[in-house]
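>>> The following comprises the amino acid sequence and a computationally predicted model.
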Amino acid sequence: MTAQPVEDLPGAIDRALEGRSILVLPRNRDDSITEVAPSQWTGAGRAPALILFTSGSTGTARAVALSAEALTTSARATERFLAGPGDWHLSLPINHIAGFQVELRARLAGWEPVRATSATFTAEAFADEAAELFARSGDRPSYTSLVPTQLHRILADERASEAAAKFDAILLGGSAISPALLERADARGLHIVRTYGMSETAGGCVYNGVPFDGLEITITESSTIDLRGQVVADSYVEITPEGHIAPVDDQALTTDDDGARSMHTSDLGRLDDGVLTVLGRADDIIVSGGTNVSPHALETGLLPTWQHHGIAEVLVTWVPDEEWGKLLVALVRTDGRIPPAVAKVHDSPREFARYLGGLDHRMQGQLLPRLAFPVTEIPHRSIGKPDRRTAARLAEELAELADTAETEE
């Protein structure tokens, strides 16, 4: 049986959960969701309910197979963590697990989500969609799921901020969340739930640092995070030209003798009394002058201070350097309110970095960016995760332009 485009997603979700079809989400948000027959599965055991592709933030996107059990376990755990089944607003692309889970939670709750009608997220549209949701929800809880970039835009708009404060909970994940953003959200009365998870765990599985019931978290000797439980994917898969779906062995996803599944992530973390703190990705570590630097740690450590000096967002990356090997660079998005002291050094990458590094950020002893470039937008992928490869290329281009300008002077 060939793949059939999905016309009715709620009905297709029912068929996939019942084992009557396999839902296949597209790589790109503009392509069609399709259904294939379970007979296309060539692995052992029951066919998966869902095939989707990872965000590809660390390389080529990979296809992941999720069971009906993993998907529903995740959705029901979310209901238990929040205020029970409720009405959902959908502003995330459904070809990613975060967006698909909104559709699934809404289907299990019995009320279709209010879906964004535009591919481009705007604060104005969010406010309109929230008003539509609240008008029908009555006494039912109302929820939405966002990425930090969307929350930034909401908090810059008064009407959208007022609408966001009416939600019983806002799930926030997809990329690193700055303390400064959370402080602004709290000041406006927003009910933020920080989520951690991935395609391979059926979406967020750790809320506000606390794992779902039945999920085991282990910090390995190399400080990376292992996740074990029912929400973990069956396997990675490959889809043949004939449409067959075959499992692919990979050490990142393993199954114990008792059938328990584990995801061995590349994320660094620590556990404090059972509460998880994510410290960034092991493969994002920048070695500068022989010192390991976590860009995530720098970003979350510097922004609370930098935000008071006109900086709305920061991404730490690097450029090649003869002395340092990799020279630390900060790409910063300003909020349009640049103080005079910043304006004086804004056009000199080295002076700009020296000024920002000299602020009272309480990160003494930590290597800091030696160059700082203002940018109109921080590079992100479609789901809101920082695009660190694109950021590194952009930093190198900006550094070359700065060097050329200095030479001409």
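Sure thing, it's come through.
>>> okay, CA-based contacts and neighbour counts for the rest of this
Fine.
>>> residue ranges for the strands of the stretch 1-150 of the chain, please.
For the stretch 1-150 of the chain, the strands defined by DSSP state E, counting those that start in this stretch occupy 4-5, 22-24, 34-36, 50-53, 63-66, 87-90, 114-115, 142-146.
>>> Show me the helices in the stretch 301-409 of the chain, by range?
340-345, 349-357, 388-408 (DSSP state H, counting those that start in this stretch).
>>> report the angle between the axes of the second one and helix 388-408?
On the basis of axes from the mean of the first three to the mean of the last three Cα atoms, to 10 degrees, helix 349-357 is oriented at 120 degrees to helix 388-408.
>>> ok, and what's touching helix 349-357?
Contacts to helix 349-357, defined as Cα atoms under 8 Å, 6 or more residues apart in numbering, come from residues 306, 330, 342, 345-346, 368-373, 402.
>>> Below is structure B, check it against A:
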Amino acid sequence: MRLEALDGGDAGAVSAALAAALDGTRPLALGFTPGAGDVVPEGTAAVIATSGSTGVPKRVVLSAAALRASAAATAQRIGSGQWLLALSAGYVAGLQVLVRAHLAGTEPALLEGRFTPASFVAAGDGLGPGPRYTSLVPAQLATLLDAAGDPDVRRVLRSFEAVLIGGQALPPALRERVADLGVRIVRTYGSSETAGGCVYDGVPLDGVRVAAVDGEIRLSGPTLADGYLRDDELTARTFVADATGARWYRTGDAGTIADGRVAVTGRIDNVIVSGGVNVSLDRVERAVRTVPGLEGAVVIAVDDARWGQGSAIVAARAADPAGPAASGPVAQGALLAAARDRVADEVGAAARPGRLLLLDELPLLSSGKPDRRAIAALAAAHAVADTSPGG
């Protein structure tokens, strides 16, 4: 079957085309323009272009059955009703908001223009009576929490039966702030390859199976993608069959499973070598985010002529609303010292970050996730601004 390209940023167009996509008559290409050879199998609903967390471009083939299974399992877990779309429909999390609304027989509320507290409130007020739901990334949640002094923002946030939070780990400070506000959040784990979040608050959705193989989280069940468009080699590496013939998705995430609950510790490949010791930058980032003023920090590694290849660098906003302002070398030095001490205690001395890069704004991808490549480029450009040695 041939694909029809749609702009994922045009939520209205994607929503209008969804019924035909889900019945298999009009499979959608989201995030790319299909070529003459881009033919998909019967039953395909959408192909989503994504680089995931690895930066490697991929085109994920999702069947209508997988999208429907994911939406049905979500409804079984948290309920069904009206949905507010605050994400791009070109990403699986945004697309699934539309699928859930469609299967619930409700009209989704589409946020107009740029995401702001005001546009979120306007979209929320456009929903009718009954159970309501939405899906956000942590950066959007932080924006709303920063504006929660506005009674309308508080009112709309509290009106949702559940706010799904995915895309990246939620910093502990944000979890505490949202709990204090009385907003019910559900942390989700999944990817385009699993038709969106398939593990909620650590517990797999009905029908989803989880396993840890050599420290890597693997997922199985009816929500799995068919594979990658025109990339049989990557499909074979990523989707593997067990002895019973069941397909499993190799997530590339490190983690554990205890009493049926999934705990993700980071990317298997997000590791540097410091002083001969393997250091997980995901663990470093989690430790750094517990420091007041660095709750939204991002930890990256760059090649650094002064401190050595693979130095860990903390990037943060110059004045994070969740913590004290960090202006001037004294405040910056104190924040870096606090981060280094916290990392030494929780991860080890070899993992201590070498620099703190303060930015007016952290670059974000259109999905709302930190743009780690752009941050790394800024860090390299600001290498001369080092204020403390690494190691």
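Right, received. Where do you want to start? Bear in mind the structure is a predicted one, so any value in this text is a computation, not a measurement.
>>> so the residue most central in space within structure 1 is in which element?
Closest to where the C-alpha atoms of structure 1 average out (Cα atoms, centre = their mean) is residue 174, at 1.1 Å. If you go by DSSP states H and E, residue 174 of structure 1 is not part of any helix or strand.
>>> Need the counterpart of it in structure 2.
Superposed on structure 2 with TM-score structural alignment, residue 174 of structure 1 falls opposite residue 167.
>>> Leaving out chain neighbours, which residue sits closest to that match?
Sequence neighbours aside, residue 137 is the residue nearest to residue 167 of structure 2 in space, at 5.7 Å (criterion: Cα to Cα, 6 or more residues apart in numbering).
>>> re earlier: can you add mean neighbour count and give the strands of the stretch 1-150 of structure 1 back as TSV?
Formatted as TSV, these follow (neighbours: other Cα atoms under 10 Å):
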stretch	mean neighbour count
strand 4-5	14
strand 22-24	28
strand 34-36	22
strand 50-53	24
strand 63-66	26
strand 87-90	26
strand 114-115	18
strand 142-146	23
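>>> And for the counterpart of residue 226 of structure 2 in structure 1, the neighbour number?
Aligned by TM-score structural alignment, residue 226 of structure 2 pairs with residue 234 of structure 1. As a burial measure, residue 234 of structure 1 scores 24 neighbours (other Cα atoms under 10 Å).
>>> so who does residue 234 of structure 1 touch?
Residue 234 of structure 1 touches 48, 64-67, 253, 261, counting by Cα under 8 Å, 6+ apart.
>>> just curious, which of the residues you listed is nearest to residue 114 of structure 1?
Nearest to residue 114 of structure 1, judged by Cα to Cα, of the contacts of residue 234 of structure 1 is residue 66 at 25.0 Å.
>>> quick one: the strands in the stretch 151-300 of structure 2?
So, for the stretch 151-300 of structure 2 - with DSSP E, counting those that start in this stretch - the strands run 162-165, 185-191, 196-200, 203-204, 209-213, 216-220, 227-228, 239-241, 247-258, 261-267, 271-274, 277-280, 298-304.
>>> among the contacts of helix 349-357 of structure 1, which two are most distant?
Going by Cα to Cα, the pair spanning these furthest: 306 and 402, at 22.6 Å.
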